[in-house]
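Enquirer: turn this into a structure:
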Amino acid sequence: MKFKVSHSQDTVKGELKITGSKSESNRLLIIESLFKNLQISNLSNSDDTQVMKKALTSNEVEVDIHHAGTAMRFLTAYFSVQEGRETVLTGSQRMQERPIQLLVEALRSMGAEISYEKNEGYPPIRIKGKKLQANSVSLQANISSQYISALMLIGASLPQGLTINLEGQVTSTPYILMTLEMLQRSGIQGSFEENTIRIEACSELSPKTIPVESDWSSASYFYSIAALAEEAEIKLSNYREESLQGDSCLATIYKQFGVETNFDENSITLKKSKCSKPASITEDLRNSPDIAQTIAVTCLGLGTACKLTGLHTLKIKETDRLVALKNEIEKLGGEVVISNDHLELKPSATLNKNVAIATYNDHRMAMAFAPIALKIPVIIEDAMVVSKSYPDFYNDLETLKFIVEKD
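Expert: Got it, this is the predicted structure:
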C-alpha cells in the first residue's frame, strides 16, 4: 500500500505518546523468560516485540521471527540454554541473508549445539538446547552489539556466570551499556570495564516492575519534523534525560538545526523558533547508526551537506541502508557518495516533487523520508512496513496536521 504524505502549514505543534523502546522491551522479555518475577510496563507495541513475545511462549519446533533481527540474535542465545528443547529458528528471505555465524561460533565455543539448515553462516539454524558449563567467551568487538548483548542476556543463567572478552574497538557501546543496565535493574550483577564484560550467575530474581522508556529512534522522526518546519513545538512522552538509549544523542545533534530539547519530569518538548540551516555537518554515528537515515533526509530537506561516518553495520540491516539511502535521495535530487562505513550528501537547491520512495522492507526508510513532506509531497511505498517498530506512526503524523492519503 502506498501513502502520499504532505503538509501545508509552516508551524507544527502537538503532543504525542511514543511506544516503548523495542530495544529495552526485547531485552527485558528475554530476562523475564529466563528468570520470571518481572513485570514490564510501557512495553513496545512494535511487530518486533510481538514476534519476540510469541517466540518465547511458542511450543513449536520451528520459530519464525520474520524480519526481526534483534529477535534472531537474542533467541539464538536463548534457545541454546533451553535444556532438552530443539528449535529451528528461521525468518524472512532477507533474514536468511543476514549473517549469524559470529554469534553461532561464540556459542559453539561455549558448548552450544547449533547447525545450519541451508547456507553456512546464515539462518535458518537448528539449536539443541543444553546446560552450558562454559564461563568465558571471546569475540571481535566491532561486530553488531546485538551479538554481544545476546551473550550478556544468557550469562546470568549459566552456573558460573559469564565473562565476555572483546577484541579490538567496541562498536555501539550504548547498546551494550543498555543491556547491562537492564540486567542490573532486574537484579542481576554485572560490569563492563575496558574490553571485558562480566555477568554474575543468578538463580532467582526478586519480584519487581520495570518501566520501558519510549523509543528514541522513533523520536528521531519528530526531531526531523521540527528541524524542517519553520516553527515547531512537539511534546513527546515518556522520555528521560538520563537515557540508556544511544539515540538520545539526537538532543545534541539537532541543536545544529535550531531544535532545542526541553526535559520535563517524564517527557521532552522539541522547540524550534528560528530558522537554522548549517552549510554542512559531520557526525560519527558508530554508537547510534539507526538515526543515520533520519539525519541524511533532514539535511537533504534543509539544503545542508553532510558526512556521516561509523555506518558499517548498516549494510546488514533490513536492507543495505547505505545503498537504499543513495538510491532514494538521488530520486529527490540530492547527490550521494557511499563507502562501507560512511555517507556523504551534496543536496540539491530544489527537490523533486511526488517522488515514490521505495522502502526495501525497512521501517526506517519509510519513517525517515516522511518528514520531508514538510517541503514537498512524497509517496511512501509499502508504507505499513513501519509496523515493525512504530505501528502508530501515520496516526501520529496526522495529529501533527500531516495529510496522509492512502492508496
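
Enquirer: drop to CA atoms for contacts and neighbour counts, all remaining ones
Expert: Noted.

Enquirer: now do the contacts for Gly190.
Expert: Residues counted as contacts of Gly190 (CA atoms under 8 Å, 6 or more residues apart in numbering) are 180, 183-184, 197-200.

Enquirer: meant to ask about Met384
Expert: 1, 391.

Enquirer: that's a helix at it, yeah?
Expert: Yes. Met384: assigned to a helix according to DSSP: H, G, I helix; E, B strand; the rest coil.

Enquirer: distance check, it against Met367.
Expert: For Met384, the distance to Met367 (CA to CA, to the nearest Å) stands at 10 Å.

Enquirer: pull the residues that contact the one helix or strand Thr163 maps to.
Expert: Taking DSSP states H and E as the criterion, Thr163 maps to strand 162-167. Strand 162-167 is contacted from outside by 134-141, 152, 155-156, 195-201, using CA under 8 Å, 6+ apart.

Enquirer: also stretch 134-151?
Expert: Looking at what lies outside stretch 134-151 - CA under 8 Å, 6+ apart - the contacts are 70, 73-78, 102-103, 106, 109-111, 158-173, 175-176, 179, 195, 313.

Enquirer: return the members of these classed as buried.
Expert: 70, 73-78, 103, 106, 110, 158-166, 170-173, 175-176, 179, 313 (16 or more other CA atoms under 10 Å).

Enquirer: sequence B follows; please return its structure for comparison with A:
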Amino acid sequence: MKLHLSAPSQTLIKSTVKITGSKSESNRLLLLQALFPSIKIDNLSNSDDAEVMQKGLQVSNGVVDIHHAGTAMRFLTAYFASQENKDVTLTGSKRMTERPIKVLVEALRILGADISYLKDEGYPPIAIKGKKLTKHKVSLPADISSQYISALLLIAPSLENGIELELVGKITSVPYIKMTLGLLSQIGVVSSFNGNTIKVSPKETVEPTTQVVESDWSSASYFYGIAALCEIGTEISLSAYSKNSLQGDSVLKEIYKDFGVETSFQGHEVTLKKIGAPNNSTFNFDLANAPDIAQTIAVTCLGLGVGCHMTGLHTLKIKETDRLEALKTELTKLGASISVTDKTLTLEVSKEIKKEIAIDTYNDHRMAMAFAPLALKTTLFVNDAEVVSKSYPDFWEDLKNLKFKVQTI
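Expert: Below you'll find the predicted structure:
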C-alpha cells in the first residue's frame, strides 16, 4: 500500500488520540502470563508483534514463525528453552534470519538449554528442545540489546534457582531492563539490580492479578513530532499514560521541551502543547537509553530546520532494518545533509525540504510513522505503509482524525 500524505488545511490542531497498549510491556506480560496463568492483562497491544507473541506461546511442538517480530524471537527463545517437553523450531522473515541471536543462545546453553542452529551459526532459524534449567549464574555483554537481558529475566522466576546475571561492561538501555524488573515486582517477584549484577528470585505461584498495559510512548513520539511541527497553540491529548512510566521512551517529554512542546498530565491523559520555537539551532542527544525515538527526532529536526547530533545508537543497526543507513538514505532524498557512523547520526541545519518524495520503509514500522509528521512541511509518499501494523495498526486512521490528508495510491 502506497500513501500520499499532505498537511491538514488547519495546522492549529486540537485533538485527542487513544493509543494502543505498549508493545514492549504487552510482550513481557504475555510471557509472564504463560508462566503464571493467574495473571490477567488489560489494554493489551493490538500490534502484529503482540499477536505473534500470543500465537507463539500457544505452540508446544512444531514451527513458530514470528515474521519480523524481534522481541518475540528473543523472548520465545528463552521461554521455549525453559519449558520441559516443548520441541519447536523458531524462524521468521528473511531479515529476522540476519539478526543475531548468538549471545542469548550461548547464555541459555550455559544455563543448560538445548538449542541448535538450523542454518547459519548465530542466527535463526533455531531448534529448541525445552528442558528444566537448574543452573542460575550467567553473564552477558552489557552493551547488547536489552531484549536479550529481559528474555532471561522474564523466565527467571519460573526457574528452580532463579537467575544471577552479570552484565560485563557499560550497560545500555537501562530503562528497558528496569521496565522488566518493574513488571516482575508488580506480580510479586523479588529482584535486585546492584552495579552490574541482577538477581531474580524463583517464585512458584502468583496471586491472581490484573496488569494494565500503559500505552506506548514510542507511538506517542510521532504525535510529539506533529506537535513540534504545528502552529503555536496546538494541543494533542493522548491516553492512556502514566507520569511515572516504566518506559524509557517517556524521556520524550524532556527532549521535546527543546522543540517548544510542553507536556502535562491529567489522570491517565497526557497533553502535548506547542508553546514556542526551538531553543537552539543544533541539538545534542544521547539516546543510549531510548534509541527507538531516534528516527522521530531526526525527522522533527529536519522539519524545524535545525540540526542534531545523536549518540548511543549502536543497537539500531540490528533492528527491522539498519535504521541508521535507512535514515541517511531517506533524509538525503528530502534534501538533508546527514552523516552516520555505526552508533551516531549527525544532521546539518537545512532550510529546504524537497516535495513529493517517496519514503521507503524497509519493512520497518518506525520508518513509516517517523516520517509522517513531515507532511506538515511538505507533501510526500510513503511506500509499503501497511508496515505500521507491527506496532500501531490504527496509525493512519488516527492521522486522518487529526485532519491529515491520507490518500491511498
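
Enquirer: may I ask which of the contacts of Gly190 of the first structure has the most neighbours?
Expert: Ile199 (28 neighbours; other CA atoms under 10 Å).

Enquirer: aligned counterpart of that one in the second structure, please.
Expert: Applying TM-score structural alignment, one finds that Ile199 of the first structure aligns to Val200 in the second structure.

Enquirer: again with Val336 of the first structure
Expert: Looks like Val336 of the first structure aligns to Ile338 there (TM-score structural alignment).

Enquirer: separation between that match and Ser350 of the second structure?
Expert: In terms of CA to CA, Ile338 of the second structure sits 10 Å off from Ser350 of the second structure.

Enquirer: neighbour-wise, which of the two wins?
Expert: Ile338 (20 against 17).

Enquirer: what's the closest non-adjacent residue to the more buried one?
Expert: Leu347 (4.5 Å; CA to CA, 6 or more residues apart in numbering).

Enquirer: how close does the one you found get to Leu246 of the second structure?
Expert: Distance from Leu347 of the second structure to Leu246 of the second structure, by CA to CA: 30 Å.

Enquirer: the two - which one has more neighbours?
Expert: Each of Leu347 of the second structure and Leu246 has its neighbours counted (other CA under 10 Å); Leu347 has more, 24 against 20.

Enquirer: give me the most central residue, the first structure.
Expert: In the first structure, the residue lying closest to the centroid (CA atoms, centre = their mean) is Asp290, at 5.7 Å.

Enquirer: that one belongs to a helix?
Expert: Yes. Under three-state DSSP, Asp290 of the first structure sits within a helix.

Enquirer: could you check how far it is from Lys128 of the first structure?
Expert: For Asp290 of the first structure relative to Lys128 of the first structure (CA to CA), the value is 33 Å.

Enquirer: same question for Gln50 of the first structure.
Expert: To Lys128 of the first structure, Gln50 of the first structure is 24 Å away according to CA to CA.

Enquirer: can you count the residues close to the closest residue in space to Lys170 of the second structure that isn't next to it in sequence?
Expert: Using CA to CA, 6+ apart and skipping residues adjacent in sequence, the residue nearest Lys170 of the second structure is Ala142, 5.6 Å away. Applying other CA under 10 Å, we find 18 residues neighbouring Ala142 of the second structure.

Enquirer: and for Asp247 of the first structure?
Expert: 23.

Enquirer: residue in the second structure matching it?
Expert: Looks like Asp247 of the first structure aligns to Asp249 there (TM-score structural alignment).

Enquirer: for that match, give me its contacts.
Expert: 217-218, 289-290, 292-293.

Enquirer: most neighbours among those residues, which one is it?
Expert: Trp217 (27 neighbours).

Enquirer: right, and that one touches Ser22 too?
Expert: Yes. Shown here, Trp217 of the second structure and Ser22 form a contact pair, counting by CA atoms under 8 Å, at 7.2 Å.

Enquirer: pretty sure the match of Asp247 of the first structure sits in a helix.
Expert: Yes. Counting by three-state DSSP, Asp249 of the second structure is part of a helix.

Enquirer: picking up where we left off before, distance check, the residue nearest to Lys170 of the second structure against Pro125 of the second structure.
Expert: Counting by CA to CA, the gap from Ala142 of the second structure to Pro125 of the second structure is 25 Å.

Enquirer: tell me where the stretch 101-250 of the first structure has helices.
Expert: Assigned by DSSP state H, counting those that start in this stretch, the stretch 101-250 of the first structure shows helices spanning 101-109, 145-155, 173-186, 216-228, 250-253.
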